[in-house]
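>>> Let's see this in three dimensions:
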Amino acid sequence: MAELWSLPAHALVAGYAAREFTPSEVLESVLGRCDAINPSINAVIARDDAAARRMARASDARWGAGKPLSDLDGVPVSIKDNLLMAGLPATWGNRGLRDNVPAHDELPVARLRAGGAVLFAKTNVPELTVQGYTDNLLHGPTGLPFAPELTPGGSSGGAVAAVAAGIGPLALCTDGGGSIRRPAAHAGLFGLKPGAGRIPRGAGFPAILGAFEVAGPIGRDARDVETMFRWLGSSVETATTAPRRILYARHFAGQPVDPKILRASDGAAEELRRLGHEVVARDTFDVLAGIDAIWPVISTAGVAWLCDSDARINETAGEAVQAMARAGRALSARDYAGALVAIEALRLDYQRAMAGFDLLMTPAIAAFSWPREKTHPEVIDGQPVGPRGHAVFTAFANALGLPAMTLPLAAPPGGLPCGVQLVGMQGADELLLQIARSWPEAR
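Got it, this is the predicted structure:
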C-alpha cells in the first residue's frame, strides 16, 4: 500500500469511508513526512501538532459515526503564511510580525475548518507576498523537494514545495499577480486562481493589492483542487465540457520565453487538440503589454501604504520591500487613478482580442526554477530580463478578475517541470476545472 502521505485527498476520503485508515493515522504520516523532508526545503514555517491532532481525532469520530462535514473532512491542509489561522503565527514573512498569533481565522480558513479539514501547518512566503520567489529575513529561503537548491517561485512557494513533497495533499494560497499559478508550474502541480469574488475574503491582513489578490487551492490532483474550490466558493454545476476554441499565445509582446518551455507548451496545445478542442496558435499576443505599467503601480502603492500604516513592518522590512515602499511613496493619487482607468481600457481591449475564443492558453512561466537565493533569473533565452521577466503571463488575469489555472507539464528526464496557463472569461472557473480533470488522462 502507498504511504498515506502520498495519497490525494479524494483517496483519503474514500479510505476514511471504507474504514481502511483514519484521519489521525493520515495526520501522523504527513507530520512524519514533514519531519523527514522539511529541513531540506524549508516549506513549513509553523506547526501546532497538538491542535492538529485534536482536529484529526474529532474527524475520526465523525467518520466513525458516518457523519463527515464535507469531502475535505480529515484531509490535512496547509495554510499560506499571509492568511490568518487561529493559534499559529501569521508573519507575512516580516520580522516585525514574528510574534503575531491571531485568535481568529480568516474567512476561507474558517470555511476549511468548518468542513473538518485538518489545518496542520503554515507555509513560507516572500516578505508581504510581493515577490516572485520565496525568501525572507525571518524564515529564510524555500527550495523544491526534487531540487532543494532551486526556488519554487512565489509567493506561494512554501505551499507548492510542501504539497509536491507530500506534506499534505492540498494547500490554501493566494494569488495577486500569479502567486498560485507560477509556483504550481515550477512544482508540477495544479493551481487555480479563482475569478474575482468567487471565494469570499475578509478578517485578514490589509488587502494591499485590492481585488487583484484572491484565495485559491493548490494540489497534486485536479479533482482535489475542484473539491476545495467548490467547498470554499460560490460554485455552480455546469454542463460537461464541449469542444472549446482556445487562443494559444506563445509570447506576450515578444518577451522572451525559455525554448524548452515553449516546446512543452506546444505539446500541451496538441494534447488539447486530441481532447477535441480547437487551438489556434499565435507566436505573440500584444494586447496585454499594458499590464507591465499597471501592476507596479498597484503593488508599490499598496506596500507604501502598509509600511506607513504599521511601524512593526516598516522598521523591520528588508531592502526589497523598502525599495517598493519608496517607489510607492513617489506615486500620486493621479498615478493610482490612472492605473485603474488603464485596467478598464485593458479589459475592453482583451475582450475584443478574444472575440470568437472561449479560453486563452499561455505558458505559465517564462523560465524554469533558478537558485533559491536569487530574486529572479537575469537572462531568459539569451536576453537580459528584469525582476518580472519570468512572470510575464499571469498578472493580467488578476487585474481583469478572470479565473485562471495552471495545468502541469511533466518534466523530461533530468529536467524540471513547467506548466501551461488556461484563462477563462468571467464565471468560467468550472470550465477550467472540467478541462483540468481530463488532463492526467490526456498526458
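>>> contacts and neighbour counts: CA atoms only from here.
Noted.
>>> those strands in the chain, which residues are they?
Using DSSP state E, the strands of the chain run over 44-47, 76-80, 118-123, 170-175, 190-193, 214-219, 245-249, 278-282, 359-363, 379-380, 383-384, 404-409, 418-424.
>>> Identify whichever of those lies nearest to residue 350.
strand 359-363 (10.4 Å; Cα to Cα).
>>> one step back: would you turn the strands of the chain into TSV with mean neighbour count?
Converted to TSV, these look like this (neighbours: other Cα atoms under 10 Å):
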stretch	mean neighbour count
strand 44-47	21
strand 76-80	28
strand 118-123	29
strand 170-175	28
strand 190-193	32
strand 214-219	27
strand 245-249	22
strand 278-282	16
strand 359-363	25
strand 379-380	18
strand 383-384	11
strand 404-409	29
strand 418-424	27
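>>> Quick one, which of those strands gets closest to residue 100.
strand 44-47 (12.1 Å).
>>> Against which helices or strands is the closest one packed?
On a contact count with 3 or more Cα pairs under 8 Å, 6 or more residues apart in numbering; DSSP states H and E, strand 44-47 meets strand 118-123, helix 157-165.
>>> closest to residue 93 out of the ones you listed?
strand 118-123 (9.9 Å).
>>> Please enumerate residues in contact with that closest one?
If you take Cα atoms under 8 Å, 6 or more residues apart in numbering as the criterion, strand 118-123 is touched by 27, 43-49, 51-52, 55-56, 73-81, 88-89, 113, 158-159, 162.
>>> picking that back up, in CSV: the strands of the chain, plus distance to residue 371.
Shown next, in CSV, are the strands of the chain (distance: least, Cα to Cα, whole Å):
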stretch, distance to residue 371
strand 44-47, 19
strand 76-80, 22
strand 118-123, 19
strand 170-175, 22
strand 190-193, 22
strand 214-219, 23
strand 245-249, 28
strand 278-282, 31
strand 359-363, 21
strand 379-380, 13
strand 383-384, 17
strand 404-409, 21
strand 418-424, 16
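>>> among these, which is nearest residue 184?
Here strand 190-193 is closest among the strands of the chain (Cα to Cα), at 5.5 Å.
>>> contacts for the closest one?
174-175, 180-181, 184, 214-222, 225, 403-408.
>>> returning to that earlier point: quick one, which of the helices and strands packed on strand 44-47 gets closest to residue 419.
Closest approach to residue 419 among the helices and strands packed on strand 44-47 (Cα to Cα): helix 157-165, 13.4 Å.
>>> helices and strands around the closest one, which ones?
Helix 157-165 is packed against helix 23-41, strand 44-47, strand 76-80, strand 118-123, strand 170-175, helix 181-187, strand 214-219, with contacts defined by 3+ Cα pairs under 8 Å, 6+ apart.
>>> Now show me the structure for the sequence below, then we'll compare the two:
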Amino acid sequence: MSGPLWRRSAADLVAAYAAGETTPDAILAAVLGRLDAVNGAINAVIALDREGATAAAAASTARWRAGRALGPMDGVPWTIKDNILVKDLPAVWGSPLFADHVPTRDESPVARLRAAGAIILGKTNVPEFTVQGFTDNAVFGPTRNPWNLATTPGGSSGGAVAAVASGIGPLALCTDGGGSIRRPAAHAGLIGFKPSTGMIERSHGFPEILHDFEVAGPIGRTVADIDSAMAILGGASWPASAPEAGPKRILHIRSFAGAPVDPEISASVAAAAARFSELGHQVETIDAFDLAEFANDVWPVISRAGVAWLLDQYPDHAGRVGQAALDMAAGVRDASATDYLGALIAIGQAKQRFAELFEGHDLMLTPAIAALAWPIGATHPPTIDGQPVGPRGHAVFTVFANALGIPAVTLPSAPAAAGSRIGFQLCGRRGSDRALLAVAAAYEAISPPLPWPEI
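This next block holds a predicted model:
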C-alpha cells in the first residue's frame, strides 16, 4: 500500500487486511491522526467516539487475524451524519433544541454497519433540521469546504463530504431529502448515492419530517465502495449481482425550466456527457426540460410543513430554534391540508409522466449543482450566470428524484478553472439502483483517480 493509510478506499483496506499488510488498528490510528490534523480547519466531525472506535478496531483486528472477518465493511472507518442516531453519541440535528439529546440505541442503518464490523468514528455536522443547502448551525458553527476553506461544502451533508474528501474515513452514512447527498458530494468532488425509496429501511431515528422522500445513503470516493456499502445497508433489498453496464439511452438535460446554470458547470457536465458517448451509450442532449419543475413548486410545501409539525411537538422551542427554521414554519401556517394534498397529487401525476419518459430513455444526466460553492456565511449564491436567484436556485436539479423515489448518483466531472469541484447526476428508474451504479463504475473506470485537497 503506497501513500498515507488514511487515503485508502474501503476495498483497498479489506484487501490489505486479508493479505496481512495492515490491520484495522493501524488504519484507525492513521485516520484519527488525519482527523486531529485537519478537523480544526474544516469542522466536519462534531462528535468523536475515540474510545468506541478503538474497541471496534481491536475487535476487527482480532477477527481478521483469526480468519473470521464479517465481510467487506469489517474494519472500515465510517462517519455518521448528525441526523442519524448513534447509540451514546450526541444527536443534535444542528439545533439547540436537541443540544442535550443522546440516544440509547442505534438507528437501523447504523446497527447494520456495526453488525458488519464497521468502525463508527463519530458524527458529522449539519444545518438545523437538515433542511438547508449549506452547513452551519448555532451549536457547532460552519463546516468548510476542503477545496477552499472560504466556501461552504453545501448541505445538508456538508460535514460528511468534508470528512471524506479530507481523509477522515473512506465512507459516510448520510441522508438525502432533496439533494442533501448529491449536491455536497458534487461540491467536494466525491461520489454520492441516493437509493430508491425503501431500499434502505430506517427505524428508531428522528421524526421523518420529509416523510419517505428522505432516504439514507452513502458518500464515498469510489463506486465499488458505494456498491459494497449498499450491500450492507440495503440488505436483502440490494440485488445479489451487478447487471452488465451495456449501452444505455441517456437523456442529457442542460437546464430545468430555463433556470440559470453556471457556465463552467454546463461545460463540465457536457464534457461528461460526451464521455458517455465514447463509452458507446446513446446520448441525446436537450437545452431545457420542464417535467421536473413540479418538484421545485411543491417542495416548499412539504419541507415547511415538516418543520412546522416538528416545532409543534416542542411548544417550548422559543429561543432554541434558529430564525431560518422559524421562518420556514411560519411560511406554512397560512397553508392548508389541501395544499399538502395538492403537492402529493402533483407528485403522483409526475410519476406517471416520468414513467412515460423512461420508456424512451434508460437514464437522465443532469448537473448535480447549478452554482459553484459560495462563501461561508451566505445561505445561497444570490446570482447564477448573472441572473438573480432565490434560496434554492442552486438546488434545482435534485429534488425531483426524491419526489419520484428514483435512484440517483453524483459523480465528479472536470473542476472549474479556479478549482471549485463540479459534479453531474445520473438518475434511473425506481429499483434500478445497482444497474445505475454499474454505469457509474464504467464511467469511473475511464476517469482519473479522485485527487486530494491541500488543507
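>>> can you list the helices and strands packed on strand 44-47 of the first structure in JSON lines and add distance to residue 381 of the first structure?
Formatted as JSON lines, these follow (distance: least, Cα to Cα, whole Å):
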{"stretch": "strand 118-123", "distance to residue 381 of the first structure": "32"}
{"stretch": "helix 157-165", "distance to residue 381 of the first structure": "24"}
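>>> Just the residues contacting stretch 262-275 of the first structure, thanks.
Residues outside stretch 262-275 of the first structure that contact it (Cα under 8 Å, 6+ apart) are 243, 248, 250, 278-279, 362-363, 409, 418-420, 442-443.
>>> now that stretch: which residue numbers in the second structure?
Counting by TM-score structural alignment, stretch 262-275 of the first structure lines up with residues 266-279 of the second structure.
>>> Please apply the same query to stretch 125-134 of the first structure.
Using TM-score structural alignment, stretch 125-134 of the first structure lines up with residues 126-135 of the second structure.
>>> just the helices in the second structure please.
Assigned by DSSP state H, the helices in the second structure fall at 10-19, 24-42, 50-66, 108-115, 158-166, 182-188, 223-234, 263-278, 293-312, 323-330, 337-360, 399-404, 433-445.
>>> What span of the first structure is the shortest one aligned with?
Just to be clear, that refers to helix 399-404 of the second structure. Using TM-score structural alignment, the partner range for helix 399-404 of the second structure is residues 395-400.
>>> mean distance, that stretch to its aligned residues in the second structure?
Compared with the second structure after the fit, stretch 395-400 of the first structure shows a mean deviation of 0.4 Å (mean Cα distance after the TM-score superposition for the first structure).
>>> Just give me how far that stretch sits from the chain centre.
Relative to its chain's centre, stretch 395-400 of the first structure lies at 14 Å (Cα atoms, centre = their mean, to the nearest Å).
>>> Stretch 227-245 of the first structure too?
On the basis of Cα atoms, centre = their mean, stretch 227-245 of the first structure sits 18 Å off its chain's mean C-alpha point.
>>> Figure out the length between the terminal residues of that stretch.
With Cα to Cα, to the nearest Å as the measure, stretch 227-245 of the first structure spans 26 Å from end to end.
>>> one step back: next, format the helices and strands packed on helix 157-165 of the first structure as CSV and append distance to residue 103 of the first structure.
Putting these into CSV (distance: least, Cα to Cα, whole Å) gives the following:
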stretch, distance to residue 103 of the first structure
helix 23-41, 23
strand 44-47, 15
strand 76-80, 15
strand 118-123, 15
strand 170-175, 19
helix 181-187, 29
strand 214-219, 20
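>>> Now do the most centrally placed residue in the first structure against residue 33 of the first structure, distance only.
Centroid-nearest residue in the first structure: residue 180, 1.5 Å away (criterion: Cα atoms, centre = their mean). The gap separating residue 180 of the first structure from residue 33 of the first structure is 23 Å, by Cα to Cα.
>>> quick one on the thing from earlier: any idea which of the helices of the second structure gets closest to residue 149 of the second structure?
That would be, of the helices of the second structure and by Cα to Cα, helix 24-42, which comes in at 7.0 Å.
>>> so how far does the closest one sit from its counterpart in the first structure?
Here the mean offset of helix 24-42 of the second structure against the first structure after fitting is 0.6 Å, by mean Cα distance after the TM-score superposition for the first structure.
>>> Tell me which of the helices and strands packed on helix 157-165 of the first structure lies nearest to residue 383 of the first structure.
Smallest distance to residue 383 of the first structure across those (Cα to Cα): 20.3 Å, for helix 181-187.
>>> Against which helices or strands is that closest one packed?
Packed on helix 181-187 of the first structure, when contacts are counted by 3+ Cα pairs under 8 Å, 6+ apart, are helix 157-165, strand 190-193, strand 404-409, strand 418-424.
>>> Please convert those to JSON lines, extending it with distance to residue 324 of the first structure.
Output for those, formatted as JSON lines (distance: least, Cα to Cα, whole Å):
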{"stretch": "helix 157-165", "distance to residue 324 of the first structure": "20"}
{"stretch": "strand 190-193", "distance to residue 324 of the first structure": "24"}
{"stretch": "strand 404-409", "distance to residue 324 of the first structure": "27"}
{"stretch": "strand 418-424", "distance to residue 324 of the first structure": "28"}
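>>> Residue 302 of the first structure is nearest to which of the ones you listed?
strand 190-193 (20.5 Å).
>>> ok now the closest one, how far from the chain's centre?
Here strand 190-193 of the first structure is found 6 Å from its chain centre; the criterion is Cα atoms, centre = their mean.
>>> on average, how far is that strand from the matching bit in the second structure?
So strand 190-193 of the first structure averages 0.4 Å relative to the second structure (mean Cα distance after the TM-score superposition for the first structure).
>>> give the contact list for the aligned partner of residue 336 of the first structure in the second structure.
Using TM-score structural alignment, the partner of residue 336 of the first structure in the second structure is residue 340. Residue 340 of the second structure is in contact with 301, 302, counting by Cα under 8 Å, 6+ apart.
>>> now residue 340 of the second structure: how far from residue 306 of the second structure?
In terms of Cα to Cα, residue 340 of the second structure sits 11 Å off from residue 306 of the second structure.
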